[in-house]
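A.B. asks: just coords:
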């Protein structure tokens, strides 16, 4: 697998080197310093490494993608935890002893944390859909923002992440081996407060309550630490778990999961794991939910069925000061969010949305106005995106990994494989005829000392955007769109399709297929690099094979734009 990835990367790497030679450069010139700002304890070391060698980001992204589709879930989690350089112990413990041990580890991990820490984080990441009323209000907001970020910076390290992550590994291993749980139950039902339906087992332990539901239709109006349901079309009303853990396993049925904030597989100063093994399921929540880690670890795994995921902010594979994973193994699924969603990461966070197969829809609705730039467009900050709190705190690692299917991605401002401020945002879509539609800072876009990446490996794809998109690096950042095969269409307005701006580096590289490249403005697109702040930017558009149509060039031709901008059609 890794040999194949290396060989594939080498095939286009040779063409990139040859292209750069026409403007007196080589791959060694695709690099950034890592000392533009002082580092802080929340910046992942891999981010500095990738900024120094941005082209290695393709290898890094492919390694995460390979892990998700070839390793056991507990090993996937271990792979992500390794990014933190903490090396927690991976322990496989007896059922109840493992639960007791995890409970102790979580309590120890968060014992020194200020009570208001997650409230501060919430105030920084929840937005109002209404625009700012006045300049005075804006100034007050800036003062409050600085104060909140300072508090977050000073107190975020008070969580013992090594203990927290150790607990998450123990609990995920226990969840994956639930068929071996040593719980004896029979067909006699019992009445349990907060549950309507057939209950076969109940036990109260020091770490919480254990419950097993039968094969009928149950309604769970309260949460339990350990929940196993054997079948039926069930309804779960999920609540907040702060400073503890939950494991919920549902073996069959078309189920509904409902919650408010901090619910449905949200690890909030703790660990929350949901595994749904079959059925057409619906997940409905508001903010910080549906595979979300906020100073914790949240894992949602859905193994089959045509599912719907509906949330607002910080949802569907989102992590901030923790890890959030949403993994869907099969079915034609719909993901809908509004902000900080669908493979999103904030500071010291990793957020992954992974979908193995099916024709899926990734939709970010228009809710939060982007008043800094537009009054008729909306912030997305989603779909393989990461952002920090500039200039104090770095971003994290946010990714969408889609293995197969004809998929539809819809966003607006900041989406679809992009990032902002010392982070990494990426989409890897391995197969299918896909549509990517968004407006600005999208589709392989890096903005302000960061890396944005979109890799589409196979299919006839459509890319539609306005600007700072489709392989664009802005302000000491790297943006890369790599399409490996298929007859593709690229449509943009300006500063796109292999564009470097303000000392950024942008690359659009299409390996094969008969493609079309359309732009409105040709002076800063399709291989454009400007000269600013006493040195240059690099913009590269490369099409290796196929009968292609351009706004600027023609087949088997080369063109130059700006000081270090080049477009080339090799065959």
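C.D. replies: Nice, thanks for sending it over. Keep in mind that what you see is a predicted model, and the values were worked out from it rather than measured.

A.B. asks: for the rest of this, base every contact and every neighbour count on C-alpha atoms.
C.D. replies: Will do.

A.B. asks: now the residue of the chain positioned farthest from its centre. Nearest residue, chain neighbours left out?
C.D. replies: In the chain, counting by C-alpha atoms, centre = their mean, residue 188 sits farthest out from the average C-alpha position, at 44.2 Å. By the measure of C-alpha to C-alpha, 6 or more residues apart in numbering, the closest residue to residue 188 outside its immediate chain neighbours is residue 200, 6.2 Å from it.

A.B. asks: quick check, the residue farthest from the centre of the chain in a strand?
C.D. replies: No: for residue 188, which was evaluated using DSSP: H, G, I helix; E, B strand; the rest coil, the result is coil, with no strand membership.

A.B. asks: how close does it get to residue 201?
C.D. replies: Plainly put, residue 188 is 9 Å away from residue 201 if you go by C-alpha to C-alpha, to the nearest Å.

A.B. asks: before we go on, here's another structure to hold up against the first:
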């Protein structure tokens, strides 16, 4: 998987960076830089500080990494490798990924255990029924800490305030209400919310799906909201289960208000909307074959959830996913999961899509095929406050695009907003950031992105991007991209093997300033770009086999050859002029 020696190589980064600091006679300056960053963390730790930065929604792992930046690269390498290995375990992938998310979100360990293989279609169907009931009970426990009046305040405001009213990535149009909503989300029992998702997770195992595919399809029920064959209907305390036939069906999911689960046995199907919210807090869609089309404009669809838990499993076919906001493995105060097992798929959305979370977990996993992803903002492995967002495409030559819709709000970096592809970001003057991760298992990939994207951290967030192999192109059209940290953020980008091209000039760049403190060169941003193997090209002018400090004392770009590569150049590169952020 990628470079087999990567773990050991990255562990040596700390020694190499320390040697570089000594060579430049700036060791004391770097220590002061790190100490000041730690001091700012201490001074801003309280929930109310009188400053625009407070400690609400701050994650312990972020705090640890920012206080120990030289160890961050090695920890990030181990974390992303472990996370990708968990995804590759098809039988237990979701259970393992959710366990990792729990740890990083400061939640207690799960009691979920490995489920034995399903032995028959009826047993698999019984597991679906039991999972829905267990998920509904855990969801109720998750919201129990909120009063009825708090729920009435949070439910109608979460989407407009945290999503639809906004066209800039770094903050909200209504920051006061946004802070209030984040405070309410902090009261939710996120451990119980993940328990609801863990109840559904075993259904993603291939043995369960193969048994479900053998369910009889002889029935022909008439159901308002479904065009095509419905083979069976089952009513449970958690909602209705529909079994769709093997022909082509159309499901108008928002007309099926009592339906909590659709299992479709095959055919080229169409799924319209299907919101997951307080009115339908658990939603499960399992499609077992065909070239399917998922489309809608409502939030909380296609494995998206608002104050709920949603999971979409598509087992085969070349599929098209079209949505607007909060969709395709995305969550607002909940858990959203989309897992596509095969085919050449296309994903299109606008805001908070494709592995995004604010107050919960958002997961998009695509196991195979040459896939295309398009989004405008807060997408493709994005972690907002108290969020863990993951996009992992395991194989294929893939194309990712994030940005292109709204103007960047910072006049010194003209361009378009991006905020995606492995970005952890807080909301300025509202809440600290979460953890955003994008992983790609291999293939010759193209990444297009605008401002603050691809392995980026902002406002006390952690963002990571990792490509395990292939000749990749990183096509930046905005500033602060490709392993960058800004406003006390930490961003890391790894690429292993292949002849890669990095456009733009921000590779591994750490902004020198943090606007809310008076000493703009004293610390707060840390950035890493590490590329091992291949003949690579960098828009910032770096050469192969190079160690550079980028921007402030916290920015690093390291390119090293594989052992079997002959290049032995030693490049001395002057420290670039510090840029204003």
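C.D. replies: Structure received. Just so it is clear, the model here is predicted, and its values are computed rather than measured.

A.B. asks: where does the TM-score land?
C.D. replies: Between these two chains, after superposing, the TM-score reads 0.83 (TM-score structural alignment, normalised by the length of structure 1); 516 aligned residues with a C-alpha RMSD of 3.2 Å.

A.B. asks: related to what we said a few turns ago, the residue farthest from the centre of structure 1 touches residue 202, doesn't it?
C.D. replies: No: with the criterion set as C-alpha atoms under 8 Å, residue 188 of structure 1 and residue 202 do not qualify as a contacting pair; they are 11.6 Å apart.

A.B. asks: so who does the most centrally placed residue in structure 1 touch?
C.D. replies: The residue at the geometric middle of structure 1, judged as the C-alpha nearest the mean C-alpha position with C-alpha atoms, centre = their mean, is residue 343 (1.9 Å). Residue 343 of structure 1 makes contact with 316-318, 351-353, 382-385, 398-400, according to C-alpha atoms under 8 Å, 6 or more residues apart in numbering.

A.B. asks: please flag which of those residues sit within strands.
C.D. replies: When DSSP state E defines the strands, the subset of the contacts of residue 343 of structure 1 inside them is 318, 351-353, 382, 385, 398-400.

A.B. asks: now distance to residue 112 of structure 1 too, for those residues, in TSV please.
C.D. replies: Listed next are these as TSV, based on distance: C-alpha to C-alpha, whole Å:
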residue	distance to residue 112 of structure 1
318	24
351	25
352	28
353	31
382	32
385	31
398	28
399	31
400	34
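
A.B. asks: show me the subset of the contacts of residue 343 of structure 1 that structure 2 keeps too.
C.D. replies: With both residues aligned by TM-score structural alignment, their matches' C-alpha atoms under 8 Å, the contacts of the contacts of residue 343 of structure 1 that structure 2 also has are 316-318, 351-353, 382-385, 398-400.

A.B. asks: in TSV, list those residues along with neighbour count and distance to residue 144 of structure 1.
C.D. replies: Below are those laid out as TSV (neighbours: other C-alpha atoms under 10 Å; distance: C-alpha to C-alpha, whole Å):
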residue	neighbour count	distance to residue 144 of structure 1
316	39	28
317	37	28
318	42	24
351	38	27
352	35	30
353	28	32
382	39	25
383	37	28
384	38	28
385	41	25
398	36	27
399	35	30
400	30	32
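
A.B. asks: find the pair from those residues with maximum spatial separation.
C.D. replies: Largest separation among those by C-alpha to C-alpha: 316 and 385, giving 12.3 Å.

A.B. asks: a helix runs through residue 155 of structure 2, doesn't it?
C.D. replies: Yes: the assignment for residue 155 of structure 2 by three-state DSSP puts it in a helix.

A.B. asks: what's the neighbour count on it?
C.D. replies: Residue 155 of structure 2 is surrounded by 15 other residues when neighbours are defined as other C-alpha atoms under 10 Å.

A.B. asks: try the one 5 residues further on
C.D. replies: Taking other C-alpha under 10 Å as the criterion, the count of residues near residue 160 of structure 2 is 12.

A.B. asks: kindly report the same for the one 3 residues further on.
C.D. replies: When neighbours are counted by other C-alpha under 10 Å, residue 163 of structure 2 registers 19.

A.B. asks: what residues are up against the aligned residue in structure 1 for it?
C.D. replies: When the structures are aligned by TM-score structural alignment, the residue of structure 1 matched to residue 163 of structure 2 is residue 126. Taking C-alpha under 8 Å, 6+ apart, we find residue 126 of structure 1 in contact with residue 313.

A.B. asks: same question, residue 110 of structure 2
C.D. replies: Residues in contact with residue 110 of structure 2 (C-alpha under 8 Å, 6+ apart) are 99, 102, 195.

A.B. asks: in the residues you listed, which residue is surrounded by the most others?
C.D. replies: Neighbour-wise, these (other C-alpha under 10 Å) top out at residue 195, 26 neighbours.

A.B. asks: was I right about it contacting residue 135?
C.D. replies: Yes: when contacts are counted by C-alpha under 8 Å, residue 195 of structure 2 is listed as touching residue 135 (7.2 Å).

A.B. asks: in the stretch 101-250 of structure 1, which spans are helices?
C.D. replies: Along the stretch 101-250 of structure 1, counting by DSSP state H, counting those that start in this stretch, helices occupy 117-125, 135-155, 161-176.

A.B. asks: out of those helices, deepest packed?
C.D. replies: helix 161-176 (a mean of 24; mean count of other C-alpha atoms under 10 Å).

A.B. asks: from the contact counts, what lies against it?
C.D. replies: The helices and strands touching helix 161-176 of structure 1, judged by 3 or more C-alpha pairs under 8 Å, 6 or more residues apart in numbering; DSSP states H and E, are helix 73-81, helix 95-109, strand 245-250, strand 271-276.

A.B. asks: so the third one matches what in structure 2?
C.D. replies: The aligned range for strand 245-250 of structure 1 in structure 2 is 282-287, by TM-score structural alignment.

A.B. asks: that stretch vs structure 1, average distance?
C.D. replies: When structure 1 is overlaid, stretch 282-287 of structure 2 sits 1.1 Å from its aligned residues on average, using mean C-alpha distance after the TM-score superposition for structure 1.

A.B. asks: contacts for that stretch?
C.D. replies: Against stretch 282-287 of structure 2 from outside (C-alpha under 8 Å, 6+ apart): 132, 135-136, 259-266, 276, 308-316.

A.B. asks: trace residue 398 of structure 1 over to structure 2, please.
C.D. replies: For residue 398 of structure 1, the residue aligned by TM-score structural alignment is residue 436.
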